[in-house]
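**Q** sequence first, predicted model second:
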Amino acid sequence: MNNKKTPLDQFEDAFIDSVLNMSESELDEELREMELDPEAAITRTKAAIAQGIIKANKANFARTRSQLADAKARLASSSKLGDRSGAVARFEKLKTGDPDLSNRMMMAARKGKGLSENDVEAILEDLDDLEKLEKGDDGK
């Protein structure tokens, strides 16, 4: 990477420094000499800064949204593409080992109306995650 500044970059830096180092009265005088209203210049400058902040925030939001979508896709693909036989077997073992477990899960999940397909899928995903943790596989 080339860190050397061109003469134009050096001029720009010097110009910015000179403006930043001016007192308020010097800056007002400079603007009036250029036939500009200092208050209008301040208003336009604040508006430009606000627009820049909005633009940067929108870009950050879009990048974050994209990262979230990527993370969700990775999680969904890792849990749905994996072999569920171990999780299913574990779930069945849990149900048969405790005859009241099935009833308690139904009561908790649906107030006595039974487990839905989504409920079972969520339980299987949880069991699959537990199995991965036990094996030391964090999915990465």
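**A** Thanks, I have it.

**Q** drop to CA atoms for contacts and neighbour counts, all remaining ones
**A** Fine.

**Q** where along the protein do the helices fall?
**A** 7-20, 24-33, 38-81, 85-97, 99-110, 117-135 (DSSP state H).

**Q** mean neighbour count and distance to residue 1 added to those, as CSV?
**A** Shown next, in CSV, are these (neighbours: other C-alpha atoms under 10 Å; distance: least, C-alpha to C-alpha, whole Å):
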stretch, mean neighbour count, distance to residue 1
helix 7-20, 11, 16
helix 24-33, 13, 36
helix 38-81, 12, 25
helix 85-97, 14, 52
helix 99-110, 14, 59
helix 117-135, 14, 43
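
**Q** one more to weigh against that first structure:
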Amino acid sequence: MVIVSGAGRPTPPINRLADELVADIMAMSDAELLAEVEAEGLNVEDEADRIRAIISTATARSGKSRLQAARAEIDRVAGTGRGQVHRLPLRDRAAVLARFANDDTKLKSRLTMAARNGEGITEKEMDDILADLRELGAIDEDGNPI
């Protein structure tokens, strides 16, 4: 068993020692391992519970770390699809939408319907429409028509 330290890099001595210790433990039979634990004056059940807790904690940390990495990747990918337009001030984003609303009757109707109900389009709806326009290639990252 080898602990990976990186491509082409030598394994630090402490990692080689840990590898050897793990290999020795893994090579032991259950009876040998139990005898070793008892010889150390330790309670087998307590040690088993302690090791299970260590493994459980490490598994949970690893899972959280992988989840955070996945969320970061989703945010990164989502951000690249939206470009910079979602970072523009609200009035500038509204101006980009207004330009397209004048040429797109369906969009104009949607915006007008929202105004008639006394509710303006929400900022999230605006960002979603702008993201769609960006993905369709209708606008660039800054909201300019392409």
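**A** Sure, I can see it. The structure presented is a predicted model; accordingly, all values stated were derived computationally and were not measured.

**Q** could you measure from residue 36 of the second structure over to residue 27 of the second structure?
**A** Using C-alpha to C-alpha, to the nearest Å, residue 36 of the second structure is found at 13 Å from residue 27 of the second structure.

**Q** who's in contact with residue 129 of the first structure?
**A** Contact partners of residue 129 of the first structure, counting by C-alpha atoms under 8 Å, 6 or more residues apart in numbering, are residue 79.

**Q** aligned counterpart of it in the second structure, please.
**A** Residue 129 of the first structure maps onto residue 134 in the second structure, with residues paired by TM-score structural alignment.

**Q** same deal with residue 42 of the first structure?
**A** Using TM-score structural alignment, residue 42 of the first structure pairs with residue 48 in the second structure.

**Q** now stretch 62-70 of the first structure on the second structure. Mean distance?
**A** When the second structure is superposed, stretch 62-70 of the first structure averages 5.1 Å from its matched positions, counting by mean C-alpha distance after the TM-score superposition for the first structure.

**Q** ok now that stretch, how far from the chain's centre?
**A** In terms of C-alpha atoms, centre = their mean, to the nearest Å, the centre of stretch 62-70 of the first structure is found 6 Å from the chain centre.

**Q** stretch 108-118 of the first structure now?
**A** In terms of C-alpha atoms, centre = their mean, the centre of stretch 108-118 of the first structure is found 33 Å from the chain centre.

**Q** what of stretch 73-87 of the first structure?
**A** Here stretch 73-87 of the first structure shows a centroid-to-chain-centroid distance of 23 Å under the convention C-alpha atoms, centre = their mean.

**Q** can you check stretch 68-87 of the first structure too?
**A** Taking the mean of its C-alpha atoms, stretch 68-87 of the first structure sits 19 Å from the chain's own mean (C-alpha atoms, centre = their mean).
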